[in-house]
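> Below is the structure, and that's it, no one-letter string:
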C-alpha cells in the first residue's frame, strides 16, 4: 500500500515538473540571463550532485538539519526575495537579517558554506549562494521523505541584508486571516499558504513561541496536549517541542495533529479553526499525495520571489559577505 502511494506521488511529481518546464521555463540553458532548469548545464554541470552529496552527508549526521535548511530558504525568500541575503554576516556598520530575533534560531549555515567551498573549487564564480540555498532546501525535502521536484536556477545574490527588513516575517501568533494577508502580499493563495505551512511536518518550536497559549489555556488547544506543552516549557524558553510525532519525516502527520487540536503554535492550530482554511487542512490530512503535490508547486513558486538578476545582483565568492 505504501509503495503504491509513493508511485502515485512520483507520477504527480513528473506531471507537475512537465507542466512547470514547458509552460514557464523552457529547455534552454539560461543564456538570456533568466532562470532556467538547465542554467548550469554548461558552466557547472555537476552542481546538483555536489549539493545533493553534501546535504545528504550533513543530514546523515544530523537529520534535524532538514527542517533547518527549508526554514532558512523560507526566511530568505520572504524578506528581500530569494537572494541569499539571510546568509550575510553582520558588519561593524550593519546588523544583518540573520541577527534579527526572528532569525536567531536559524541554523545550517555551515552546510551552505561547505557546498559553496566545493563549487568554488570546481567552477569558481559561477553558482550563486541564493541558488545553493534553494537547491539545498529541495534536497532536504526529498531526504526527509517528501516529494521530488526540480527548481529553475540562475538567481543572483543580493547585496542588502538589514535587520529592519525582517519585520515582515509571519509571526507564530498570527491567526489564519493574518497569515492569508501576509502570504497574499507575496502572491500566494490561502491554499498555497496552508500547503507551505505543512513544512512544519519537520522540526520543532521553542517554548518562547507558544508559551503565551498556556497562561490561560487556548480553547482551541486539546487539554491533554496543553499539559504536554506545559511540561516542555518547564525547561525554559529554549525548550523544544516537535511540531508532530514524526519530527524528521516529511509526511502529513502535522495536518492530522491539527485535526486533534494538537497544533503547537497558535498560527498552526488556527489553520484548522478558521473557516477560511480548515477545508485545506482536512484535505491534506486525508490525502498525503495531494499535500505533496501542492507543497512542491508552492515551493517552486516561493523560490521565484523577488529574484535578483543581471546587475541587480552578483555571484558571491563567500556566502557570508558581499564581493
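Great, that's in hand. All values derive from a computational prediction rather than experimental measurement.
> contacts, neighbours, all on C-alpha from now
OK.
> Distance-wise, check residue 204 relative to residue 106.
Using C-alpha to C-alpha, to the nearest Å, one gets 12 Å for the distance from residue 204 to residue 106.
> same question but for residue 45, I mixed them up
Relative to residue 106, residue 45 is positioned 30 Å away (criterion: C-alpha to C-alpha).
> Now for this structure: which helix has the highest residue count?
Among all segments of the chain classified by DSSP state H, the helix with the greatest residue count is helix 2-20.
> which other residues reach it?
The set of residues that contact helix 2-20 without belonging to it, under C-alpha atoms under 8 Å, 6 or more residues apart in numbering, is 147-150, 289, 292-293, 297.
> Buried residues, that helix. List them.
6, 9-10, 12-13, 16-17, 20 (16 or more other C-alpha atoms under 10 Å).
> Could you do stretch 186-206 as well?
188, 190-206.
> and it, how far out from the chain's middle?
8 Å (C-alpha atoms, centre = their mean, to the nearest Å).
> can you tell me the distance between the two ends of that stretch?
End-to-end distance (C-alpha to C-alpha), stretch 186-206: 26 Å.
> Quick check, residue 282 in contact with residue 254.
No. The pair residue 282 / residue 254 is not scored as a contact, 11.0 Å apart, by C-alpha atoms under 8 Å.
> Compare the two and say which is more crowded by neighbours.
Summary of the neighbour comparison: residue 282 and residue 254, criterion other C-alpha atoms under 10 Å, with residue 254 having more neighbours (28 against 16).
> So the more buried one lies in a helix, does it not?
Yes. If the criterion is DSSP: H, G, I helix; E, B strand; the rest coil, then residue 254 is within a helix.
> Setting the sequence-adjacent residues aside, check what's closest to it.
residue 201 (4.9 Å; C-alpha to C-alpha, 6 or more residues apart in numbering).
> also this one, for the comparison:
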C-alpha cells in the first residue's frame, strides 16, 4: 500500500459550537462571518474542498451568464452551500490536530515493508532496544537508542532490520512524524500478528534518545536460570514474564517449529527434548542443535519449568500473557511526549 494514498485521520471536536472549515485555495460563495478558516492539513481534504468549491463556483458562473432569469437559482445555491459545507468538510479541532498520532498510518507503513521472513529480526530489534531498561537507575528502555548500538557484539545483524524499518519511516514521516521508539514497538507487534500470534495494541508518543544506552544490559547467551531471573528482576520482570518473553524464539531460525509461525511450539520442544541430566551442558542432540543456552537453562529451574508446562498445554494463555508482557516491555522506561 502506497503511503501517499493513506489519508490523515484527525480527531474531530464534539462541540457543536466549534466548526473549522477548510476551503483550501477556493473562493467559495457564502458568508463565513464568525468562522475560523483554516487550511486543510491533508491532501485528501484539500481535494474534497477544492472539488466542492469548484463545482459551486462553476454553477455560480453558469448562472451569472444566463442573466437575471436565474437569479433565484443563485440565491438557492448560495443557501445550499452554506447549509451543506459543514457536513461535506469535517471540522478539525486545531488545538490538537498537530499532535495526532494515527496508529493505522504507522501499521500500514510497517506492513508495506514487513514479511514473515523478516518478522523474527524485527521482533529481536524490539527486545534489544527495550531490554536495556533497569529499574534501579531508570536507564534504558524503548527509546530508539538501538540505532546507535548496532556495532555492539550482541546486536550483530540488527542493522538489516533497522534498514527495513528506515524505509517505512521515510514514508510514514511524509504523512506524520514517528519516533524510532514508536516505530519499533509497533513493528514488533505487527511481526507477531503477521506470523499468527496475538494482536497487540501499542500506545504511541514515545520520545527518542539522542545517544546510545549503557552497554552490558542485555542477557548473555551463557547465563544459567538463576542469573537470568536475577537480571530480569532488575528490569521489573518476574520469572513468568521471563519465560513468556522467551517464547518469542518460536519464530526465526532457532529451530523451534516453523520459523514463520508464532505459536507455543517453543515450549513443547523444550519439554519434549529437555536434557535428561537436568544440565543443558549435557543435553541431548536436539538441545545441542535447537535454541540458545539460555532457552534450555529455563528447563533447569522449577519455577520456570512450571510456566513452560503451562504454556505448552495452553496456547491461548501464552498469547494472552505474551500480549500483556510485550506491552509492559515496550512501555518500561519510555519517555513520553506531553501535550
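Thanks, I have the structure now. Just so it is clear, the structure is predicted and the values come from calculations on it, not from any experiment.
> surely residue 195 of the second structure meets residue 116?
Yes. In this structure, residue 195 of the second structure sits in contact with residue 116. The criterion is C-alpha under 8 Å, and the distance is 6.1 Å.
> any residues in contact with both of these two?
For the pair residue 195 of the second structure and residue 116, residues contacting each of them under the criterion C-alpha under 8 Å, 6+ apart are residue 260.
> So what's the residue count around the alignment partner in the second structure of residue 181 of the first structure?
In the second structure, the residue paired with residue 181 of the first structure is residue 230, using TM-score structural alignment. Using other C-alpha under 10 Å, the number of residues around residue 230 of the second structure comes to 14.
> For residue 230 of the second structure, identify the helix or strand it belongs to.
Assignment of secondary structure by DSSP states H and E places residue 230 of the second structure within helix 225-234.
> distance between that helix and the chain's centre?
How far helix 225-234 of the second structure lies from its chain's middle: 28 Å, per C-alpha atoms, centre = their mean.
> Outside of the helix or strand that comes right after it itself, which residues are in contact with it?
Downstream of helix 225-234 of the second structure, the next assigned helix or strand under DSSP H and E is helix 239-246. Around helix 239-246 of the second structure, the neighbours that count as contacts under C-alpha under 8 Å, 6+ apart are 228-229, 232-233, 295, 298, 303-304, 307-308, 318, 321-322, 325-326.
> Pick the one among these closest to residue 110 of the second structure.
Distance to residue 110 of the second structure across the contacts of helix 239-246 of the second structure (C-alpha to C-alpha) is lowest for residue 326, with 17.9 Å.
> Helices of the stretch 101-250 of the second structure, start to end?
Applying DSSP state H, counting those that start in this stretch to the stretch 101-250 of the second structure gives helices spanning 103-111, 116-130, 158-173, 180-194, 225-234, 239-246.
> Just the angle for the longest one relative to helix 116-130, thanks.
Using axes from the mean of the first three to the mean of the last three C-alpha atoms, to 10 degrees, one finds that helix 158-173 of the second structure and helix 116-130 are set 90 degrees apart in direction.
> One more: the fifth one?
On the basis of the same axes, to 10 degrees, helix 225-234 of the second structure is oriented at 70 degrees to helix 116-130.
> Likewise for the fourth one?
Compare the direction of helix 180-194 of the second structure with that of helix 116-130 by the same axes, to 10 degrees and you get 140 degrees.
> Tell me the one among the contacts of helix 239-246 of the second structure nearest to residue 255 of the second structure.
The shortest distance between residue 255 of the second structure and any of the contacts of helix 239-246 of the second structure, using C-alpha to C-alpha, involves residue 295 and amounts to 11.6 Å.
> can you confirm the closest one is in a strand?
No. When classified by three-state DSSP, residue 295 of the second structure is found to be helix rather than part of a strand.
> That one corresponds to which position in the first structure?
Under the alignment defined by TM-score structural alignment, residue 295 of the second structure is paired with residue 268 of the first structure.
> Just to check, that match is in contact with residue 258?
Yes. Look at residue 268 of the first structure against residue 258 with C-alpha under 8 Å: they come within range, at 7.3 Å.
> that older thread, how far is the longest helix of the first structure from where the chain is centred?
Taking mean C-alpha positions (C-alpha atoms, centre = their mean), helix 2-20 of the first structure and its chain are 20 Å apart.
> Residue in the second structure paired with residue 127 of the first structure?
Residue correspondence, TM-score structural alignment: residue 127 of the first structure in this structure matches residue 178 in the second structure.
> so who does its match touch?
With contact set as C-alpha under 8 Å, 6+ apart, residue 178 of the second structure has these partners: 106, 169, 172.
> what's the counterpart of the first one in the first structure?
Structural alignment places residue 106 of the second structure opposite residue 51 in the first structure (criterion: TM-score structural alignment).
> Tell me how far residue 144 of the first structure lies from residue 109 of the first structure.
19 Å.
> higher neighbour count, those two?
Regarding residue 144 of the first structure and residue 109, a neighbour count based on other C-alpha under 10 Å identifies residue 144 as having more, with 21 against 17.
> Am I right that the more buried one is in contact with residue 248?
Yes. If you go by C-alpha under 8 Å, residue 144 of the first structure and residue 248 touch, sitting 6.3 Å apart.
> Please tell me how far the most centrally placed residue in the first structure sits from residue 197 of the first structure.
Closest residue to the average C-alpha location of the first structure: residue 70 at 3.3 Å, with C-alpha atoms, centre = their mean. Residue 70 of the first structure sits 11 Å away from residue 197 of the first structure, taking C-alpha to C-alpha as the criterion.
> cool, and residue 251 of the first structure?
Noted for residue 251 of the first structure: a distance of 12 Å to residue 197 of the first structure, by C-alpha to C-alpha.
> where do the strands sit along the stretch 201-323 of the first structure?
204-206, 240-242 (DSSP state E, counting those that start in this stretch).
> Show me what the last one is packed up against.
Read it as strand 240-242 of the first structure. Judged by 3 or more C-alpha pairs under 8 Å, 6 or more residues apart in numbering; DSSP states H and E, strand 240-242 of the first structure is in contact with strand 204-206, helix 223-233.
> Tell me which of the ones you listed sits most buried.
Taking mean count of other C-alpha atoms under 10 Å as the contact definition, the stretch among those with the greatest mean neighbour count is strand 204-206, which reaches a mean of 19.
> Output the contacting helices and strands for that strand.
For strand 204-206 of the first structure, where contacts count as 3+ C-alpha pairs under 8 Å, 6+ apart, the packed elements are strand 240-242.
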